[in-house]
Every structure is written in C-alpha cells, then in structure tokens.
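Enquirer: Predicted model and sequence follow; I will ask about them next.
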Amino acid sequence: MSLFHLSSLAEIAAAEWDALLPDDQPFLRHAFLLTLEESGSVRAENGWQPDHLLWRENGRLRAALPGYRKRNSWGEYVFDHAWADACQRAGIAYYPKWLGAIPFSPVTGARLLGSAEAAAALLAALPEALGQHGLSGAHINFTTPQDNDLLQQQPDWLARLGVQYHWHNRGYRDFQDFLDSLMSRKRKQLRKEREQVTGSGFTFDWYRGDALREDQWDFVYTCYASTYAVRGQHPYLTRDFFSLLAARMPHAIRVVIASLQGQPAAMAFYLRDSTTLYGRYWGCLAEFDRLHFETCFYQGMAFAIAEGLQRFDAGAQGEHKLVRGFEPRLTHSWHYLCHEGLRAAVADFLQQERAGVRAWADEARASLPYRRGD
C-alpha cells in the first residue's frame, strides 16, 4: 500500500482516473484537469504546480486526490491570505503548501476519489508526505458530505465553512412559473430587468461546445479576459484552454452569446452535467445596464428549466443573487497545518467564523423572495 505523487494527469490513463469518479461532474474528469495543464493555465510558474495524489494497493489504483503545490493563494476562493500574512510576520514559512482543489473553480464536488477505506488511508499518509516535501500544510476545498465524513475522522484537520448562492429548479414549467413563486414586488423587479434588456434590442443564442467556430472562441476569450483587465489582473485561463476543452468535452460546455443589432456584445460560459448547470465565466465588450443579470442568471435559469436540471450554481459570492431566488448553501473546506502554534490559532479563529457563517446563512434564508409557504 503506497502513496504516489503525479506531476501531471498525463502520467495516468484517463480511463483509470475516471473510473474513480462518483458522478458526471465535468470538473473532476481527467480531460478537464489535463486541459488545464496542457493549455498552460495551470503550471508551477503561476503558483499551481500539479501534485496529484494516488493510493495504490497491490498495484491497483484504489483512491486519488487531485492536488497542487501552491506558492500563493490566488484562484482558490477559500481565502487564507490572512493566515499567510500572520505567518510572514511571525517568521513561519506558509508557502509552499499543498492544495486539494479544482483550479479556479469554486464548485463543491468529490475530492477524495475511490473507495472510502482507501481514501482514508491516503489521508492518513498525507501528513508525513507534507514533512518530506517541505510543505506547511494541506488544504482541501469545496468538499462533499462524504468527504467531510472521512476528514472529520482524521486527527488535526480543521473545518471551515463558507456560503454560496444556488438556484433550485422546483419542477418549474417555464420561467413564468418560477416568477409566479415569488412575492409580487420581487416578481415585478425581475420581469422589469428582463424587459429592460430585451427592450434594448439584445438577443441571445446558446451553443454547445462543438458548435462554436474559432473566431467565436476568440470572442469568448476576449470577453473573459476583459473581466480581469478592468481590475488590472491577468486572466487565469489561456486562450488554448477553451479550444482544447471544446474538442475534448463539447457535451459539457454551453455558451450563451448576447448580440446587439446582430453584433456579439457579451457572453457567459457554462458547464453542465446530468443534474446541474455551472455558470463559470462572463464578459462584455462594453457596459450595458442589467445585461449581466440576464446573461449570467436569467438565461441560465431558463436553460435549467428547459433541460430539466435540478440546480444552477452561478459561481462564488454575490449576495445580490438572493433577491433573484438563489438560496444560501454552506460550503466546506478542510485544513491541516503542520505548525502546532498556527494550527491552534487558526482553530480558534475558525470556531468563531463558523458561528458567524451559520448565522449569516440563516439570516439570508429569511430574506429570500419566495412567497411564504412555497
């Protein structure tokens, strides 16, 4: 029984990796993770050095954990910058660290792949491996309830809570059926926002991943990159990522392009599986009032209804989603810190933070726009 490290998903066959997956969520698939690497979106130079963990028994792959050695905390969406800053002031090395996550994708999903028994053995072997490789700790983000059960049985792992906002399809016949479930004032607000956009002349076209031409992918990337440019940042993903993923996983990709007078003006990039639509990236060539809400929220909700999907995860953060029917959902991450003093300090902080997060989630649920009793 042994713990193995992979410096690239190319070192393992896709069929062997994908055989461990519990569902069809696209972010976990070998093709998705390998595309991040081969497109240059994930690499040691930008702080994401692939270091995937495998657990083998008698040569047979029994468990796996996608992971990376990190020299910064960018692109994780579970924010530990304050911990890193405290370590720097105290003369404690916080980087490099090890992270079990899907890069740039704050989406809850399986992290401990394979049998529960083998995954527990992998976790038990991880602390020793951290010391051998000079890593300050391990962090596993956006875990499932099954992962949480395994992690809470391991000593010294610290639990952290966060909040996202997801929309649930309660068997709506169409978008109007959803609107009818809202309080009158909120229903009028959403209808007014949609009418404002369509009244300005915008039209919307949906495409599967293999239906877009390369010049259209150029447009998608230009819009995506612009959302970072306005903040003075470089985009995480490269242009090659989009074309490579479209070739490898076209069935999982959906893109909606908003056009004005026949000219593309904005886009939203989605991924999907059999139950859920995931809103990932958005961008526009100019600012248009309410266009973001229509392209990223209402179009996605209407698509989920039409396709019979159960849930729409439109991305991290965004309390403005509450008034549009997105409900608070607790997210989980886990943290193992080798330095005992740091571990004790973070444990105290997380205990207080968890109480605050739960209180906020309860308050947010009370402000949802649904008619009482629905």
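Expert: Yep, it's here. Residues are numbered from 1 along each chain as shown.

Enquirer: going forward, measure contacts and count neighbours with C-alpha atoms only.
Expert: Noted.

Enquirer: which stretches of the stretch 101-250 of the chain form strands?
Expert: With DSSP state E, counting those that start in this stretch, the ranges of strands along the stretch 101-250 of the chain come out as 113-114, 137-141, 158-168, 202-208.

Enquirer: Tell me the gap between the first one and the middle of its chain.
Expert: Centroid separation for strand 113-114 versus its chain: 19 Å, with CA atoms, centre = their mean, to the nearest Å.

Enquirer: Please apply the same query to the second one.
Expert: The offset between the C-alpha centroid of strand 137-141 and the centroid of the whole chain comes to 15 Å, using CA atoms, centre = their mean.

Enquirer: Then the last one?
Expert: For strand 202-208, the gap between its own C-alpha mean and the chain's C-alpha mean amounts to 23 Å (CA atoms, centre = their mean).

Enquirer: Point out the other helices and strands that that strand packs with.
Expert: Judged by 3 or more CA pairs under 8 Å, 6 or more residues apart in numbering; DSSP states H and E, strand 202-208 is in contact with strand 253-260.

Enquirer: Which residues outside the next helix or strand after the strand it packs on are in contact with it?
Expert: Once the chain leaves strand 253-260, the next helix or strand it forms, by DSSP states H and E, is strand 263-272. Under the criterion CA atoms under 8 Å, 6 or more residues apart in numbering, residues 25-26, 220, 223, 252-259, 277-286, 295-296 lie in contact with strand 263-272.

Enquirer: thinking again about what came up before, make JSON lines out of the strands of the stretch 101-250 of the chain and add mean neighbour count.
Expert: Rendered in JSON lines, the data for the strands of the stretch 101-250 of the chain read as follows (neighbours: other CA atoms under 10 Å):
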{"stretch": "strand 113-114", "mean neighbour count": "22"}
{"stretch": "strand 137-141", "mean neighbour count": "23"}
{"stretch": "strand 158-168", "mean neighbour count": "21"}
{"stretch": "strand 202-208", "mean neighbour count": "16"}
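
Enquirer: Second structure for comparison follows:
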Amino acid sequence: MDGTEDTDTGTFEVRVQESLSQIAAVDWDACACPEAETGRPDDPFTTYRFLKALEDSGSVGRGTGWMPRYLTVHRDNRIIAVAPMYAKGHSQGEYIFDFNWAHAYENAGGRYYPKLQIAVPFTPATGRRFLTRPGHEIDGMSALVQGAVQLASDQGVSSLHATFCTEAEAHAGEAMGLMRRKSQQFHWENGGYATFDDFLATLSSRKRKNIRKERAEAQAFGGEIRCLTGDDLQPEHWDYFWRFYQDTGSRKWGTPYLTRAFFDIVQQEMRDDVLLALAIRDGRPVAGALNFIGRQVLFGRYWGCTEHHPCLHFELCYYQAIEAVITMGLTRAEAGAQGEHKLARGYLPSHTHSLHWIADEGFARAIRQYLEAEADAVEEEIEVLTAYGPFRRGQQEEQE
C-alpha cells in the first residue's frame, strides 16, 4: 500500500516496503536512533543493522511466518517516520500473547491469520515502535497508525498489533482509537550502586544469604566465567553459543527462531553492542547468556548450556547482568519475558504495554472488556509481587 493521507499538520505519503534494502540505513536510523550520533542507541533492536540482520539471515521472511512490511512516512520527499511491521501467519515469538484471541475468533468462524504486527521479532524488550525523526513525534506516529490501520482494513486482515511499545506510545495510540493492553515482566533497577555488595546490602538478610549461596554454587562448576564484548568476541564463541541456543530453543519453542547466520552477522556488525557471558570449563564454553547493550539498559536475551550445573543459569543470566550494569553505569537490566523466579534475585515487576486494533466490531468490544479486566488483574499482581520482593522494607518502598 502506498497512500496519501491528510492530518492537521499537512499531507504525507505512507508506503510499505517488503525489504529494508528498499530503505536507506541513514533514513531508518534517523528515525529509529538519532541519539546514536553521540553514542550508543537507546534501543539496539530497532536499529537498521539489527532488523537487517534478522532479514539477511533468513530469521524473518519466507517460511518463517514473519513477512516484512516496513512502513515509511514521507513528507516533501523526506522520510519522517518508520515502523518495523510484519504480516504474521502465527502468534509465535511475540511474548505478549493473543493465542486465546485467535482461538475464540476462529471458533466463531473467522480467520485470525494473517494479522499485522508492529514489533521487533522474538524480542520482548520495551522500546519505541513508532519511530519518528525529532520534531515529528506527533504527526509521524499519527501517520504510522493511520497507515497501518488503513493497510489492515484494505487487506481484510483480522487485526493489527503493536507490542512492547513505550507507555507514552500506548497512551497516544489509545487516544487515536487503538486498544491499550497492560502486561508485566521483571526488571532490575540500578540504585546507584558502586558494587554488587552495595546492592546486596539493600536486601533482607535471608535473600542476601541465598544469593551469596547461589553464586558460590555457580562458581563451583569447575571453570571460569568470562564476559566478552567487542573485539574479545571471536567467531568460535558463536559456534558454542549456537549449540546453547539450539538446546534452549528446541525445548521451549520446538524450533529455534534465529538462524545460525544471524549470529555471524551480529559478530560482523554488532559485536560492540553485545555482552556474551560464558562459563568455560577445560578451555571449552559449557553455558552462555547473550545480552544486548543499550545506552542505559542491558537487555538479556538468550541463555543455553550443554552441561547442567547448579545455579549457573542464575549466575550467567541475572547476577552477571547486574554486575555489568553496575560496572558500565547503566540504569537497568531487563531479563526478558516471564519468570517469577527473578523476583528473589532483585528483579521487580514492571509494566509493559501494547496496542491493538480489531477489524470485527463485535469481537473488538469483547476484547476491550477483556483488556479492562486483565489490566486490573495485572495491577493487582504487580502489587502483590512487589510486596514479596527481596528488599528490606525501607528499600522496598524506594524501589516501588
């Protein structure tokens, strides 16, 4: 769909591109990460190089159920906004799940798939989804929303979704007529700690002792733990991590989402943006956790192992991430979707947001009622979980 739309701020053209190769990297990143001119991007996952790695590696595209439909908004022969959008043939790899919606829709005789999804594939990390050049935040997002809804309507698809958007985008999208959904995941917040022990000092005695015990058990696996980034990463490290990723993927999802080629491209194009924590025994990695580095946030993404050792998962995924955030002076560690076991390790529940448009008016009313009830349940769950957090009472109130 290429189309011209009018808004209160003027006329623009919305286009759909089936490959990032049709969009100049400088134009995409001017919308996705203008702050990268002076350092790291806030969000590594919406950068041109990350999304292009998914596409060039075959992790998205034909046969994956994720068909690229990138949106671009043009005004005066200049791209002012973009969005990573995909035509989806399933609901896998999204982490804000709508399986029940699909089941109900199809039980009623409808066809839920394909649908349109504005998202970063396989990445449950909050960030901007409606990417605009500075100065075009309002009109750019408006154009993207209007264009996406018009495309969904023109193509007769059941629905449009934007997952893991920012809270500001969620409120703005709701004002434009989309339905807002609340979810939650667990984040660790840096309280200005100088050391890991400073963080431990804020915990209750029992939780503090438990973490020290887990770290000691993990460190006793018979080798060393190393965190690698930049030029310290070598191609052979990805050979090992691919085995870890395949093992976890086959157990959790049946088939790993990412291809082997994706990690080769990351090594070539993004090794300064990743932190790979490896447990190495007898000169050979036996477990690893992959993180991506944002300007203020460390994003934990994948974990796997070829040997099981007590507490090694907690050490590589959570405690090494906390150490890295403190060392690098970042503000937060995000450990991905799900997992109430993260609570005892200092990761507290935090809101996540998504936006939804449903073509069928009757089904949309039912979904709206469901989302209102779900939002109340999410708020109650966050309140209860936070109360059971590991921090000492005074510290707990500060974290809240």
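Expert: Cool, the structure landed. On a predicted model such as this, the values are computed, not experimentally measured, just so you know.

Enquirer: before we move on, the earlier item: take the strands of the stretch 101-250 of the first structure and write them to CSV, including distance to Thr227 of the first structure.
Expert: Below are those laid out as CSV (distance: least, CA to CA, whole Å):
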stretch, distance to Thr227 of the first structure
strand 113-114, 33
strand 137-141, 24
strand 158-168, 20
strand 202-208, 20
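
Enquirer: right, and those strands - which one's nearest Arg365 of the first structure?
Expert: Evaluated with CA to CA, those place strand 158-168 nearest to Arg365 of the first structure, the distance being 10.3 Å.

Enquirer: ok, back up a step: of the strands of the stretch 101-250 of the first structure, which is nearest Tyr336 of the first structure?
Expert: Of the strands of the stretch 101-250 of the first structure, the one closest to Tyr336 of the first structure (CA to CA) turns out to be strand 137-141, at 5.1 Å.

Enquirer: got a list of what the counterpart of Phe241 of the second structure in the first structure touches?
Expert: Residue-level alignment of Phe241 of the second structure against the first structure, with TM-score structural alignment as criterion, gives Val220. Contacts of Val220 of the first structure were listed using CA under 8 Å, 6+ apart, and they are 267, 269, 283.

Enquirer: The same query, at a cut-off of 10 Å, please.
Expert: Val220 of the first structure is in contact with 212, 214, 239, 242, 255-257, 264, 266-269, 281-284, counting by CA atoms under 10 Å, 6 or more residues apart in numbering.

Enquirer: can you pick the most crowded of those?
Expert: For those, the largest neighbour count, defined by other CA atoms under 10 Å, is 29 neighbours, found at Met267.

Enquirer: Now do the same for that residue: its match in the second structure.
Expert: Alignment note: Met267 of the first structure maps to Gly288 in the second structure; criterion TM-score structural alignment.

Enquirer: cool, Thr144 of the first structure as well?
Expert: Looking across to the second structure (by TM-score structural alignment), Thr144 of the first structure lines up with Thr166.

Enquirer: Look up how far Arg181 of the second structure lies from its match.
Expert: Separation of Thr166 of the second structure from Arg181 of the second structure (CA to CA, to the nearest Å) stands at 12 Å.

Enquirer: which residues do these two both contact?
Expert: Counting by CA under 10 Å, 6+ apart, the residues touching both Thr166 of the second structure and Arg181 are 352-354.

Enquirer: Return the residues in contact with the nearest residue to the match of Met267 of the first structure once chain neighbours are set aside.
Expert: The spatial neighbour of Gly288 of the second structure that comes closest, neighbours along the chain excluded (CA to CA, 6 or more residues apart in numbering), is Leu278 at 4.4 Å. Residues in contact with Leu278 of the second structure, defined by CA under 10 Å, 6+ apart, are 224-228, 237, 240-241, 284-290, 303-305, 316, 320.

Enquirer: Recalculate using a threshold of 8 Å.
Expert: Contacts for Leu278 of the second structure were tallied using CA under 8 Å, 6+ apart; they are 225-228, 285-289, 316.

Enquirer: now swap in Gly300 of the first structure and tell me
Expert: 277, 279, 312.

Enquirer: Strands - which of these land there?
Expert: Secondary structure defined by DSSP state E assigns 277, 279, 312 of the contacts of Gly300 of the first structure to strands.

Enquirer: returning to what we had before: ok, the contacts of Gly300 of the first structure in the second structure, which still hold?
Expert: For the contacts of Gly300 of the first structure, the contacts that are reproduced in the second structure, applying both residues aligned by TM-score structural alignment, their matches' CA atoms under 8 Å, are 277, 279, 312.

Enquirer: Touching, the last one and Arg280? I think so.
Expert: Going back to what we said before, that points to Phe312 of the first structure. No. No contact is recorded between Phe312 of the first structure and Arg280 when judged using CA atoms under 8 Å, the distance being 11.0 Å.
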